[in-house]
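Asker: sequence plus predicted model, see below.
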Amino acid sequence: MSRSRRDVLAEATARLREAGVASPEHDAAELLAHVLGTTRGRLVLVDAVDQPALDEYAVLVTRRAGREPLQHLTGSAWFRHVELAVGPGVFVPRPETELLAGWAVERATELVDGGSAPVVVDLCTGSGAIAKAVADEVPQAVVHAVELDEAAHRWAVRNLAGTGVDLRQGDLATAFDDLAGEVDVVTCNPPYIPLDAWESVAPEARDHDPHLALFSGDDGLDAMRVLERRAALLLRPGGVVGAEHADVQGESAPAVFAATGRWTEVRDHPDLAGRARFVTARLAR
């Protein structure tokens, strides 16, 4: 027995929408493409879905309706130009973070154009997304990354294999003492959700992403304060740091850097929706 692709997608989309999934049409199509071993764009070439595929698809749609992350069900996520393996135990990279990675790529490329091999450190690397993107787009860069959580570190090992990235397991507060004063660019997507904001977090993140990657003290800025101190130690004079934050921290996150007197050019940057998204600063010379 088989069913038409249109009917299958329509039914799955309706179910995901009823479950509160933010992008039901997209997710229904991605899951069907995954089951059929094709791409979402090529689904139009599929007229009918046979019973074995229908059975597999029904299981995945049920799990997505239960708010398991789409990327956990497909096992992968695209980030800029690289594909990442993801699953339980690691933070799923968000499209917004691609902007921070792009900023890091631009700063590193400027140094390459100036005749040097930039040293880049990615703290709280998680899946290795930013580190892998920088290594991919700026092959002249010497890239280092660190992750504290054991499960997330295992995913980073898998994703960064063969990239040349120096991956370590450890705490951002103490990582890379051996690179003190030698780093050109520091990036970080730290935890930044206040502890009392638990109920406001989407189930996909709250119930499936590691809490170590989500929550950071009463105001969500504990990790940002640690990052500020560590970046000041790692960077050479004139080096730069970029860090993602919550959209409500467009003033408070930059203030962490501005208050210390160690930084110049402290600026906040919006995401594609115009929401405050990441802060950058340059270490004073």
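Answerer: Looks like it arrived, so ask away. Only a predicted model underlies this, so the values are computations on that prediction, with no experimental measurement involved.
Asker: please count neighbours and contacts with C-alpha atoms only from this point.
Answerer: Will do.
Asker: which residues touch stretch 269-285?
Answerer: Contact with stretch 269-285 is made by 96, 99-100, 232, 235-250, 253-254, 257, 262-268, as judged by CA atoms under 8 Å, 6 or more residues apart in numbering.
Asker: got another one to weigh against that:
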Amino acid sequence: MTDPEPRNRAESADAARRGGPETPKWAVSALRAEAIEVLSRAGVPSAEVDAELLIGYVLGMSRGQVQAKALTGAEVAGEQEAAIRALVERRAAREPLQHITGRAAFRSLELAVGPGVFVPRPETEFVAQIAIDALAAVPAAEPIAVDLGTGSGALALALASEVANSRVFAVENSPEAFVWTQRNVAESRLDNVRAVFVDLVDALHELDGSVDVVVSNPPYIPAGAVPRDPEVRLFDPEAALYGGEDGLDVVRQVSRTALRLLHPGGALVMEHGELQGAEIRNLLTADGWRAAATSRDLLGRDRATTAVRP
């Protein structure tokens, strides 16, 4: 029988020249297709987008780059394949994409998010635009804005970054959420925004009568109305979702605090549910606000109500 040792030595030397045993490769196109199928079966509404974002997160690529890699037959190593599959399984369990990646896009910002803080939604970008326009129209050299219930800091940081001459206060009363507020304010490196931990009712008495714009995305879901989406129902903090029996408990607090903070002619901008516009207009008018009006988002749904401090 032939001694196998010389052959084994030759194979070992050849493997060494090639950098060791060949690592298994997986086609990006196949991983993408599998991820889309898994997420679709799990009922994830944005299966294709989420699949590409998760693959891109592991590979350090944008969605466009992932699409290009899939089209050109590119492959990834086995450890990357395993990481992608693990993240897809987490998303299939309806863990929010933003919790998995630890980041959430909001206008021009990328915010750190995770357990304990409400994940900012695309529809809130519409609310931010209304507040930005109101703040930018203020003739003062340094207009002042307050975001009541800032959470991740999304609205406050959008105002501070897009109205550079402004001074913005990001107010939060949840210790769990305020960790994320502070982190995002620090990461922004903006010197015109300050995070403030205080109850909304007692916020910023030193600014009474001097604020130009108050913006808020308060909890507005009625206590008995359970959100349909598992990502919201299971992962967003209850304090950021539910506003009492009629959903308007915190809205009432925001109205009273904003009346105290704003100067006459100052503007309130508040997000709410698509069926709450009329009720919130009536509430604000009863509190003494002028010109309460509701704006619809890009999908034609009531999304924000504005009012003017008398």
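Answerer: Nice, thanks for sending it over. Keep in mind the model is a prediction, meaning the values are calculated, not measured.
Asker: hmm, which of the contacts of stretch 269-285 of structure 1 are the buried ones?
Answerer: Among these, those classed as buried by 16 or more other CA atoms under 10 Å are 96, 99-100, 232, 235-246, 249-250, 253-254, 257, 263-264, 266-268.
Asker: centroid-nearest residue for structure 1?
Answerer: Geometric centre of structure 1, nearest residue: residue 93, 2.7 Å, by CA atoms, centre = their mean.
Asker: can you tell me how far it is from residue 273 of structure 1?
Answerer: With distances taken as CA to CA, to the nearest Å, residue 93 of structure 1 is found 17 Å from residue 273 of structure 1.
Asker: what's the answer for residue 235 of structure 1, then?
Answerer: 31 Å.
Asker: number of nearby residues for residue 168 of structure 2?
Answerer: With neighbours defined by other CA atoms under 10 Å, the count for residue 168 of structure 2 comes to 29.
Asker: name the SS class of it, please.
Answerer: With DSSP: H, G, I helix; E, B strand; the rest coil as the basis, residue 168 of structure 2 sits in strand.
Asker: which ones are touching it?
Answerer: Contacts here follow CA under 8 Å, 6+ apart; on that basis residue 168 of structure 2 touches 144-147, 156, 159-160, 192-194.
Asker: now the element after the helix ranked longest in structure 1, going C-ward?
Answerer: The longest helix of structure 1 (DSSP state H) is helix 97-113. Later in the chain than helix 97-113 of structure 1, the nearest helix or strand by DSSP states H and E is strand 119-123.
Asker: and the contacts of that next one?
Answerer: Under the contact criterion CA under 8 Å, 6+ apart, strand 119-123 of structure 1 has outside partners 108, 130-131, 141-147, 172, 182-190.
Asker: please flag which of those sit within strands.
Answerer: Those of those mapping onto strands are 142-147, 183-188, per DSSP state E.
Asker: tell me which residues touch residue 36 of structure 1, please.
Answerer: Applying CA under 8 Å, 6+ apart to residue 36 of structure 1 gives the contacts residue 53.
Asker: that one and residue 43 of structure 1, how far apart?
Answerer: Separation of residue 36 of structure 1 from residue 43 of structure 1 (CA to CA): 9 Å.
Asker: then residue 210 of structure 1?
Answerer: Computed as CA to CA, the residue 210 of structure 1 to residue 43 of structure 1 distance reads 33 Å.
Asker: with residue 260 of structure 1 instead?
Answerer: From residue 260 of structure 1 over to residue 43 of structure 1 the distance is 54 Å, taken as CA to CA.
Asker: and those two? Which one has more around it.
Answerer: Neighbours per residue (other CA under 10 Å) separate residue 260 of structure 1 from residue 43, with residue 43 holding more: 16 against 10.
Asker: could you pull out the helices for the stretch 151-300 of structure 2?
Answerer: 154-162, 175-188, 230, 249-261, 277-287 (DSSP state H, counting those that start in this stretch).
Asker: buried deepest among those, which one?
Answerer: Per-stretch averages of neighbours, counted by mean count of other CA atoms under 10 Å, single out helix 154-162 among the helices of the stretch 151-300 of structure 2, with a mean of 25.
Asker: which residues touch that one?
Answerer: Residues from elsewhere that reach helix 154-162 of structure 2 (CA under 8 Å, 6+ apart): 106-109, 111, 120, 128, 131-132, 135, 145-147, 150, 166-170, 185, 188, 190, 192-193, 215-216.
Asker: can we see that at 7 Å?
Answerer: Helix 154-162 of structure 2 is contacted from outside by 106, 120, 128, 132, 147, 150, 166-170, 192-193, using CA atoms under 7 Å, 6 or more residues apart in numbering.
Asker: tell me which of the helices of the stretch 151-300 of structure 2 lies nearest to residue 42 of structure 2.
Answerer: Of all those, it is helix 230 that lies closest to residue 42 of structure 2, at 11.1 Å by CA to CA.
Asker: what span of structure 1 lines up against that closest one?
Answerer: Mapping helix 230 of structure 2 onto structure 1 (TM-score structural alignment) gives residues 203.
Asker: how near is residue 260 of structure 1 to residue 283 of structure 1?
Answerer: Using CA to CA, residue 260 of structure 1 is found at 11 Å from residue 283 of structure 1.
Asker: map residue 99 of structure 2 onto structure 1.
Answerer: By TM-score structural alignment, residue 99 of structure 2 lines up with residue 72 in structure 1.
Asker: that match reaches residue 86, doesn't it?
Answerer: Yes. Residue 72 of structure 1 is within contact range of residue 86, at 6.2 Å (criterion: CA atoms under 7 Å).
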